[in-house]
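Student: Predicted model, plus sequence, below.
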Amino acid sequence: MEVERALTGSARVCRYDRPGTGASDAPRAAGRGADELDAELDAVVDHAADRGPVVLVAHSFGGYLARLHADRHPDRVDGLVLVEALDSSVGLLGGTGAPSLEEVAMADERLDLRDIEQAARSVTALEDDPHLVVLVRGEGAGRPWTAGQERLAALSGRSETVVVPGAGHQIPSEAPEAVAAAVEDVLRLAG
């Protein structure tokens, strides 16, 4: 919420909670994979942007979805801000510390996590090199996580990595001004 408030007047903001999270209703079907999640996000983007181009902002697991959407709809995505986003080189188990995919917290969303992870892994570069900012925690990141953030930055030839001093994984709540500044930078470059 703080990021949205910080962007008031700078951009039209639409916040998306996946079905079963935040303010969204529980999903109707089990086994939702990459195709279903991309279709859900595409419907949100279509509604919010009236088929125009967007800047996607994604935190943590949302990085998988933004990466897939940017790959599948390059004409609709002008830029991305990946905030402590999960990279497939780290994976859901490495990123969450869960012993199995069935024990990953988001398993309650009735997702096909194997399919989603495999789809995210298949995206190794983004067409048209959209503007990309990768926000990285300044505290507590191990080498595998840091290497994953470097891989995310390599998805586009027009990327920038910004370390947020003093922040941990929850940058959107710990340093919302850093997220808002990154969005404003991408909007300026994309516009």
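Tutor: That came through fine. Treat the numbers as computed from the prediction; the structure is a model and nothing was measured. Numbers count the residues shown, from 1 in each chain.
Student: only C-alpha atoms for contact and neighbour calcs from this point on.
Tutor: Noted.
Student: Flag every buried residue along stretch 78-93.
Tutor: 78-92 (16 or more other C-alpha atoms under 10 Å).
Student: so of these, which ones are in helices?
Tutor: Using DSSP state H, 91-92 are the members of those that sit in helices.
Student: Show me what the host helix or strand of Val45 packs onto, helices and strands only.
Tutor: Remark: Val45 resides in helix 34-49, with elements defined by DSSP states H and E. Applying 3 or more C-alpha pairs under 8 Å, 6 or more residues apart in numbering; DSSP states H and E, one finds that helix 34-49 contacts helix 62-72, helix 113-121.
Student: Give me the contacts around that helix.
Tutor: Residues outside helix 34-49 that contact it (C-alpha atoms under 8 Å, 6 or more residues apart in numbering) are 14, 16, 51-52, 54, 65, 68-69, 112, 115-116, 119.
Student: Out of those, which is nearest to Ala178?
Tutor: Using C-alpha to C-alpha, Cys14 is the member of those that sits closest to Ala178, with 18.2 Å.
Student: Roughly how far does that closest one sit from Ser100?
Tutor: 33 Å (C-alpha to C-alpha, to the nearest Å).
Student: Derive a ChimeraX selection command for the buried subset of the contacts of helix 34-49.
Tutor: For the buried members of the contacts of helix 34-49, the matching ChimeraX selection, counting by 16+ other C-alpha under 10 Å, is:
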select :16,54,65,68,69,112,116,119
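Student: Output the contacts of helix 34-49 in a markdown table, with distance to Pro27 appended to each entry.
Tutor: Output for the contacts of helix 34-49, formatted as a markdown table (distance: C-alpha to C-alpha, whole Å):
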| residue | distance to Pro27 |
| --- | --- |
| Cys14 | 20 |
| Tyr16 | 14 |
| Arg51 | 25 |
| Gly52 | 27 |
| Val54 | 25 |
| Leu65 | 16 |
| Leu68 | 20 |
| His69 | 20 |
| Asp112 | 12 |
| Asp115 | 17 |
| Ile116 | 16 |
| Ala119 | 20 |
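Student: Tell me the one of the contacts of helix 34-49 nearest Gly140?
Tutor: Checking those against Gly140 by C-alpha to C-alpha gives Leu65 as the nearest, at 24.3 Å.
Student: check contacts around the closest one.
Tutor: 34, 37-38, 41, 58, 120.
Student: The same query, at a cut-off of 10 Å, please.
Tutor: 34, 37-38, 41, 56, 58-59, 71, 116-117, 119-120 (C-alpha atoms under 10 Å, 6 or more residues apart in numbering).
Student: try this one side by side with the last:
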Amino acid sequence: MTSLLFGLLLLSSAVQSPPASLDRRLQEPSLVDIDEGRKLNVFCLGEGSPVVLFEQGGEGNIANWKWVEPEISALTRTCFYDRAGFGYSDPPASPVTALSVTDDLHALLAAAEIKGPVVLVGHSIGGFYATVHASRFPDEVAGLVLVDPGFAGQELWRTAEDVRTDLPNIERGEQSLLDCARLGRAGELTHENLQTHRCFPVADDLPPGETRYLLYAVTGPAWYEAEHSQSVNFFSRDEDLSISQRQAEDLGRLREDLPLVVLSAGTPPSSGWRNPERTRAHAEHWHDGHRRLAERSANGRWAVVEDAGHFVQRDRPDAVSAAITDVVLRVRSQAESQ
């Protein structure tokens, strides 16, 4: 199932890289108009083809990729952007769903003149959006790397009792986002009190530009409102699929020969309120969903990355860089053979 190159790179040292710093050019706003004055933040580094575009997860930001950015930017051109409401980007124009996010990305690729097709690298819900984008706009996507991704049907492992346990906790988290949005709108959130208010904290030891970028998002209301809308529309409330997951299910298949790597965390994301038995049931469904994602392409490959939690790019940047390199080289090989 795995190419020799990918296998060798994935088996390389699992030692974590030293703490990384976000490239200074990615710490500053770089806004592109995508829709009558609504702007998204995007910046590209490096040279080469195909372009690799990164899609971060929920509660995510461009800095989530700083452990793999230098290696991939040395390999080919890389682009990083903030979804609407995140980072320096303007708020979304409509509820945050699979279709609205991929509509924005479609507009951004054209407005920023990012030459494609691109390799999309998506983490968590960003992997879900990347998969949706590849289904909706197949001519824009040359390959996919999905890092412990979300997927349509990811909650179908739950029993009725699981739903009764999960839902109050999900709704409590969503209410917290609304509470933080209210504080942000009133100008009451600061670097010093984010943790006290149970809003998104920012570490004290980051470079000034990275700190400024993160604080711009999490001390105002738009980030929390976008997170809330994303959560409400993505997570299922019962045995049925959510709005975003239904949108994904209604789309066509991926291109059959699409170069694709799906990486699963050796320790999948879980919730503290689940007992060990239900945690194991979730982990089995999570990994099975990733295996089935990889099988959507004849060129799909799935690997479990041991010694990694949900943020595989932080815990095992070598594995993520190996997967991206593998897909980039396969895309180049396909282009040369045409």
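Tutor: Perfect, thanks for sending it. Since the structure is predicted, the reported quantities are computational estimates derived from the model, not experimental observations.
Student: hmm, back to that, check the contacts of Leu65 of the first structure and tell me the two furthest apart.
Tutor: Leu56 and Glu117 (19.0 Å).
Student: out of the two, which sits in the busier spot?
Tutor: Comparing Leu56 of the first structure with Glu117 by other C-alpha atoms under 10 Å, the one with more neighbours is Leu56, at 24 against 20.
Student: how near is the aligned partner of the more buried one in the second structure to Thr165 of the second structure?
Tutor: Alignment note (TM-score structural alignment): Leu56 of the first structure maps to Leu120 of the second structure. Distance, Leu120 of the second structure to Thr165 of the second structure, by C-alpha to C-alpha: 35 Å.
Student: One more: Phe80 of the second structure?
Tutor: 37 Å.
Student: cool, Val331 of the second structure as well?
Tutor: 44 Å.
Student: And these two? Which one has more around it.
Tutor: Per other C-alpha under 10 Å, whichever of Val331 of the second structure and Thr165 has more neighbours is Val331, with 21 against 13.
Student: ok, for the counterpart of that one in the first structure, nearest residue in space, not its chain neighbours?
Tutor: Residue pairing (TM-score structural alignment): Val331 of the second structure is matched to Ala190 of the first structure. In this structure, Ala190 of the first structure finds its nearest non-sequential neighbour in Asp78, 5.9 Å apart by C-alpha to C-alpha, 6 or more residues apart in numbering.
Student: And for His123 of the second structure?
Tutor: Per C-alpha to C-alpha, 6+ apart, closest to His123 of the second structure is Val147, 4.6 Å.
Student: Could I get the full set of strands for the first structure?
Tutor: For the first structure, the strands defined by DSSP state E cover 54-59, 77-83, 131-137, 159-164.
Student: how about those in JSON lines, adding distance to Gln149 of the first structure?
Tutor: Shown next, in JSON lines, are those (distance: least, C-alpha to C-alpha, whole Å):
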{"stretch": "strand 54-59", "distance to Gln149 of the first structure": "12"}
{"stretch": "strand 77-83", "distance to Gln149 of the first structure": "9"}
{"stretch": "strand 131-137", "distance to Gln149 of the first structure": "7"}
{"stretch": "strand 159-164", "distance to Gln149 of the first structure": "8"}
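Student: Between these, which one is closest to Val104 of the first structure.
Tutor: Short answer: strand 54-59, nearest of those by C-alpha to C-alpha, at 16.4 Å.
Student: which helices and strands does that closest one pack with?
Tutor: With contacts taken as 3 or more C-alpha pairs under 10 Å, 6 or more residues apart in numbering; DSSP states H and E, strand 54-59 of the first structure sits against helix 34-49, helix 62-72, strand 77-83, strand 131-137, helix 171-174, helix 176-190.
Student: closest one to Met106 of the first structure among the ones you listed?
Tutor: Ranking those by their distance to Met106 of the first structure (criterion: C-alpha to C-alpha) puts helix 62-72 first, at 11.3 Å.
Student: Can you tell me what Val90 of the first structure aligns to in the second structure?
Tutor: So, by TM-score structural alignment, Val90 of the first structure is matched to Gln154.
Student: Please apply the same query to Glu160 of the first structure.
Tutor: For Glu160 of the first structure, the aligned position in the second structure is Arg301, judged by TM-score structural alignment.
Student: Can you verify my assumption that its match contacts Gly143?
Tutor: No. Assessed by C-alpha atoms under 10 Å, Arg301 of the second structure is found out of contact with Gly143, at 11.8 Å.
Student: Name the residues contacting each of the two.
Tutor: 259-261.
Student: what sits up against the helix or strand containing Phe6 of the second structure?
Tutor: For Phe6 of the second structure, the host element (DSSP H and E) is helix 4-10. With C-alpha under 10 Å, 6+ apart as the test, helix 4-10 of the second structure has contacts from 1-2, 261, 301, 303, 305, 316-327, 329.
Student: Show me what the helix or strand just after that helix is packed up against.
Tutor: Heading C-terminal from helix 4-10 of the second structure, the first helix or strand you meet, by DSSP H and E, is strand 31-35. Identification of packing neighbours for strand 31-35 of the second structure by 3+ C-alpha pairs under 10 Å, 6+ apart yields strand 38-45, helix 98-111.
Student: I'd like those laid out as CSV, including mean neighbour count and distance to Ala265 of the second structure.
Tutor: Shown next, in CSV, are these (neighbours: other C-alpha atoms under 10 Å; distance: least, C-alpha to C-alpha, whole Å):
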stretch, mean neighbour count, distance to Ala265 of the second structure
strand 38-45, 21, 28
helix 98-111, 18, 23
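Student: right, and the match of Val90 of the first structure touches Trp286 too?
Tutor: Yes. Using C-alpha under 10 Å, Gln154 of the second structure makes contact with Trp286 at a distance of 6.7 Å.
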